[in-house]
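Trainee: sharing a model prediction with you, sequence too.
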Amino acid sequence: MNKRVYKIFILMILDLIGLYVSFMIAYILKFDALKSIPKELTVHLYKTILVMVAIKFICLIIMNLYRKLWRFAGITEMIDILIACGVGSAAVMGVLFAISRQPEFQDILIPRSILLMAFILDVIFIGGTRFSYRLFFHVSPKEIIRNQHQKRVLIYGAGQAGVMVLKELHAKANNEYAVIGFADDDLSKKNQKMHGLPVFGGEEDLIKTIAKEEIDMLVIAMPSVAENRQKEIIQIVKDLGIKINILPKVYDLINGSLSYSSIRPVQIEDLLGREQVELNNEQISAYIKDKVVLVTGGGGSIGSELCRQIVKYKPRQLIIVDIYENNAYDIQIELKRSHPDQALFVAIASVRDEERIKQIFETFSPEVVFHAAAHKHVPLMEDSPEEAIKNNVFGTYNIANAANIYKAKKMVLISTDKAVNPTNVMGASKRLCEMVIQAFANSESKTEFAAVRFGNVLGSNGSVIPLFKKQIHEGGPITVTHPEIIRYFMTIPEAAQLVIQAGGLAKGGEIFVLDMGDPVKIDMLARDLIRLSGLKPEVDIKIEYTGLRPGEKLFEELLMSEEGLTSTENQKIFIARPMDWTLEALCDGLTVLKEALKNREAIVPVIKALVPTFKTPEEINKPFLKK
């Protein structure tokens, strides 16, 4: 007999005894003593007591009272006991009434007061055995010793989600955590008790509460509030050296489907606190549903997320183009698993290969094209400028030219803030890509060409965040190029969603500029990552300043001075005024640029001639370094 079955067996024995004793005591209370019970009722008692006990016992089984974890019994379990005992008493009354209707059993009539008292005693006995078990568990020497090593937890949010977190921590955390209480912004809840735990004040009292109660971990259980509010709470406690966990914004919390795995550590994305993107799904669906959609660089961080978002709108076919087969294979397997009915084709190809690109367009006739393939590592492209030009500039030209020849309805280029007043070859190459798109848009093409410009993407390949996390995992140091360097950030899903939305807004020639929110100091970002890892900057993990890399500037811009900015129906998407590039003039410039690829020394001067805003990092950084 295993331990679980043994416990159930003991509980059943105790319940049978309790149910029997309840009837006996009910009779005693009614008549003061067993000897005072009328003779006919004594006969009834001994004739029917076993039947009544059996009926109630069967009801306890049917009501699943032997399938619960009584170690964590609470008000819900008490209600279950009341219902089960009530059903049992009602069943007994119904059976006795049915029996008394038979002529041979007409003399069997038990006073209702006895049945009522027996019901009350049932609840006391059955509830007592279960809650005494929970009490024993909390006061046993073994449990007291264990509790001394538990992490003390404060739950921020005394609502439905907070209560669910409490239950999950009790049930699934193997006694690792001891919940001390709740914190809540609602002043009416302050100094009240929930599930036997105190409710402390909100933001104003948070630091004092954490210090006084010696809190080790804060769980933010407010999935329905704005992310900026969660960010404010995280900012208050991030320097206190405690662990911070959070419930993600999951809407199925309403249905009570929280799991222990939903409670996750705070990530840097939470600290940046960007609001959820609101999309015009009808507008997106109108140009993607039942269309053939092609994504270049579809295995990369942005490209793969574009594919994940696109399939939600049910294109007729999705074509993924990528030169790196491993990434392409990963997203292919993922999409086949998540969307088995989606028509999907993966083409291994380089955007540099003009003939291969034309072959793909001729075969599949894509109607919508997202061009995400690019070389984007600034220092690497400074060392290999010809590769940046071949892949970014001429790769974009090949895609745009094929879209034009094979009459794709839309083409959207993924650009970067580094294209604005570029100080490096990579940024200048992306500015040339924007010029390619605008030149095709200004031609007689049937395709609607557009570009979407945004800053750094959290967690993307080559992003600073994965590098910092790796350095923290290795024990440091974290390397920051300059203490004053500033960048804009957004999450990968947010960037992909806004790119797709911008595609729906495109009419031809626009450079869409995404709202990147507030700029972030990379130095502060590194320090926050260290704190979120439960460590202290400069104590546990050192920070080293390595100096600006070749081609790097202190801050990135999203708009050039000559560009106007027009708002759109989406508050996070703006339009820069299109430039008047002609396709003929651009092709002449690209011919010169292609010739310059034969001589590395000639590449940068030709780029500067084509991109007048291309400046040296010193020209851009010098005024700010003096401050």
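Mentor: Structure received.
Trainee: only C-alpha atoms for contact and neighbour calcs from this point on.
Mentor: OK.
Trainee: do a quick rundown of the strands in the stretch 151-300 of the chain.
Mentor: Residue ranges of the strands in the stretch 151-300 of the chain, as given by DSSP state E, counting those that start in this stretch, are 151-156, 177-183, 193-194, 197-200, 217-220, 243-246, 264-265, 292-296.
Trainee: whoops, the stretch 351-500 of the chain was the one
Mentor: Using DSSP E, counting those that start in this stretch, the strands assigned to the stretch 351-500 of the chain run over residues 368-371, 410-416, 448-454, 456-458, 478-480, 486-487, 489-491.
Trainee: can I get those strands in a markdown table including mean neighbour count?
Mentor: Shown next, in a markdown table, are the strands of the stretch 351-500 of the chain (neighbours: other C-alpha atoms under 10 Å):
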| stretch | mean neighbour count |
| --- | --- |
| strand 368-371 | 24 |
| strand 410-416 | 26 |
| strand 448-454 | 27 |
| strand 456-458 | 21 |
| strand 478-480 | 21 |
| strand 486-487 | 18 |
| strand 489-491 | 20 |
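Trainee: structure B:
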Amino acid sequence: MKRLLRSAHKNYKPTMMVLHDLLMLSVAFLAAMAIRLNGVDWAFETELLICLGLTLASSSFIFLRLGLYRTVIRYMGQQALVAVLQGVTASAVVLAVASYLTYAGVPRSVPVIYWCFALIAVGGSRWLVRIYYQMALEIHKTRVAIYGAGTAGLQLYKALVHGAVYKPVAFFDDNASKQKTLIDGVLVYNPANILDVVAERDISEVLLAMPGVPKRRRREITRGLRESGLVVKVIPGLEELVDGAGRSSELPQVYENVLGRAPVEPEKSLIASSISGKVVLVTGAGGSIGSELCRQIAQWRPAHLIMLESSEYALYQIERELCQQLQDEGEPILVTALLGDVRNRARMAEIIESFAVQTIYHAAAYKHVPLVEQNVVLGADNNVLGTLSVLEAAEACGVEQFVLISTDKAVRPTNVMGATKRLAELICQDFGRRFNKTRVCMVRFGNVLGSSGSVIPLFTDQINAGGPVTVTHQKVTRYFMTIPEAAQLVLQAGSMGRNGDVFVLDMGEPVRIYDLARRLIQIMGHTVRDEEHPDGDIEIQITGLRPGEKLYEELLLGDSVSGTDHPMIMRAEEERLGSEELQALVAELKDACKRYDCNRVHQLLQKAVRDYNPRQQLVDVVWARQQDAQPVKKVGEVELLPFSGNR
């Protein structure tokens, strides 16, 4: 039954188009006869009816063969118009031949008049529908300008005209020979007048379409436009998109498409006050968020950017990238890369004091839910005590601002990672309340598209391997944001935070992971294989929720929320623990981590984070192995466990 319904729905539009064309051709024939006979009364004799029937039947077959009923009218271009011209001409020839064969007595000039009316009726009606559809879309489109009137700019223009999001209203190009010319009725302007044109044409964004221009020149243009207060997006060329199809690092448009909202634009004044001319330290600088923070901080010209990372390779990568970028742009920014562990308080105090650090963005953390669930003690040690270590050093050395990178998993956590991040938030709230030297705040957001371990790189790899794409549950939903959005939110919060504030982003509606998987499969040019489409390319498998994972994430613990200087950033007013109780719990946690007492660490997390509701028993791998193994020998205080070749 479903197949019948789908088949009927699929054939509905072509059938209606055939009936429409038959009606238009009949009207054209009648109009041609009426004009030729000058209004003289005439009747449909049998021969005339046979002639018209042959013409209509032959015309339908010809139109079908020419592909007129496969053409999507809203995308109809020159080729479709040629097909209409060919079809109508063939129809007029058929009319003349049918009139001769049936002795219908159709005047010889009627096929010519019929050709004119049929061309207007068949082709004109399609063109009117196309114009109406485009006009309806343009009401809701964002007005944009395209910087670059070359091949890439023209390709982008054609794509946007048929899209439902952007309306190109101006071109800009550095080439003087292209200026003051028209491209499909759109004027090419001199970039020197860009601010006036943007204001006059009510342009919201500038799209840079110059893939053939050297990267250094593109950066100069982008930086100049952004310094003028314009929103700029760099668009890759068509060849770049084709060559890079299927690579997760080259899918920025996919990331924005899944948000279901426009990316949040930064308030430049908020960012500048925390970074420009300051000595800035980023911990976890080699991670997805940490490295993007470094990239964006460098754009705001700090006096000195210090990058701290425990992974030598990750630190090397971001240092090399930043140094090359700053060299290309000619920016005189001092960048220092340091190896270090945030849990080492002495090392942190040494770094902060030696470089006179003014702002700290603390991004160092273990964040992968299943891994932290299996390494409870190290997760607590790094995420909680590491944060405490940096905070104590910052307060002792008089750092102006401290911003903690948190997560939506800290809200009513069901896993160890979320619980450790919530306890780190509580410690930051306590410091913000007790001390005055350092302004402390936290930034809480959902999943970051394109970060290490996020779903899109994982799904992309699975699709490239031929599937299946694995989703833990069909109803799992998550909030999403792009890496640049996450970094900008963090940078802006630093200037607004006080007394342990928690900031959250208005992230729109949550996205269902199953729908995201289907969309990504289709974007990458494949079809989904399921019960309804057994011949599809890629299957989606439901694997079941992982330890500590929950169906829905939240951003707020309560309903008490206030606005900020940024319209898309909210300040959450949440419950805090008393200082004495919190300090006692942290002291116990330190002792339990030293003893590697996994069970006690878990108990303390549950005690400190009152909303922590673990969904399963403790699954720390090493601790579980120790519980199962029987000690065979003791040397002093150390137990030697039975050796197994599988360990």
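Mentor: Received the coordinates, thanks. Note that this is a predicted model, so its numbers are computed, not measured.
Trainee: related to what we said a few turns ago, in CSV: the strands of the stretch 151-300 of the first structure, plus distance to residue 311 of the first structure and mean neighbour count.
Mentor: Formatted as CSV, the strands of the stretch 151-300 of the first structure follow (distance: least, C-alpha to C-alpha, whole Å; neighbours: other C-alpha atoms under 10 Å):
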stretch, distance to residue 311 of the first structure, mean neighbour count
strand 151-156, 37, 24
strand 177-183, 41, 23
strand 193-194, 44, 14
strand 197-200, 45, 20
strand 217-220, 33, 24
strand 243-246, 29, 22
strand 264-265, 27, 16
strand 292-296, 10, 26
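Trainee: want to try TSV for these, with distance to residue 428 of the first structure as columns?
Mentor: Converted to TSV, the strands of the stretch 151-300 of the first structure look like this (distance: least, C-alpha to C-alpha, whole Å):
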stretch	distance to residue 428 of the first structure
strand 151-156	48
strand 177-183	51
strand 193-194	60
strand 197-200	55
strand 217-220	44
strand 243-246	41
strand 264-265	39
strand 292-296	20
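Trainee: how about those strands, which one is nearest residue 332 of the first structure?
Mentor: Checking the strands of the stretch 151-300 of the first structure against residue 332 of the first structure by C-alpha to C-alpha gives strand 292-296 as the closest, at 12.4 Å.
Trainee: re the thing from before, out of the strands of the stretch 151-300 of the first structure, flag the one nearest residue 115 of the first structure.
Mentor: Within the strands of the stretch 151-300 of the first structure, the stretch nearest residue 115 of the first structure is strand 193-194; the backing value is 34.2 Å (C-alpha to C-alpha).
Trainee: check the offset of the closest one from the chain's centre.
Mentor: Its chain's C-alpha centre and that of strand 193-194 of the first structure lie 29 Å apart, by C-alpha atoms, centre = their mean, to the nearest Å.
Trainee: now tell me what touches it from outside.
Mentor: Strand 193-194 of the first structure is touched from outside by 158, 199, with contacts defined as C-alpha atoms under 8 Å, 6 or more residues apart in numbering.
Trainee: pull the number of nearby residues for residue 152 of the second structure.
Mentor: When neighbours are defined as other C-alpha atoms under 10 Å, residue 152 of the second structure has 21 of them.
Trainee: contacts only, for it.
Mentor: By C-alpha under 8 Å, 6+ apart, the contact set of residue 152 of the second structure is 209, 210, 211, 237, 238.
Trainee: taking those together, which two end up most distant?
Mentor: With distance counted by C-alpha to C-alpha, no two of the contacts of residue 152 of the second structure lie farther apart than 210 and 238, which are 10.9 Å apart.
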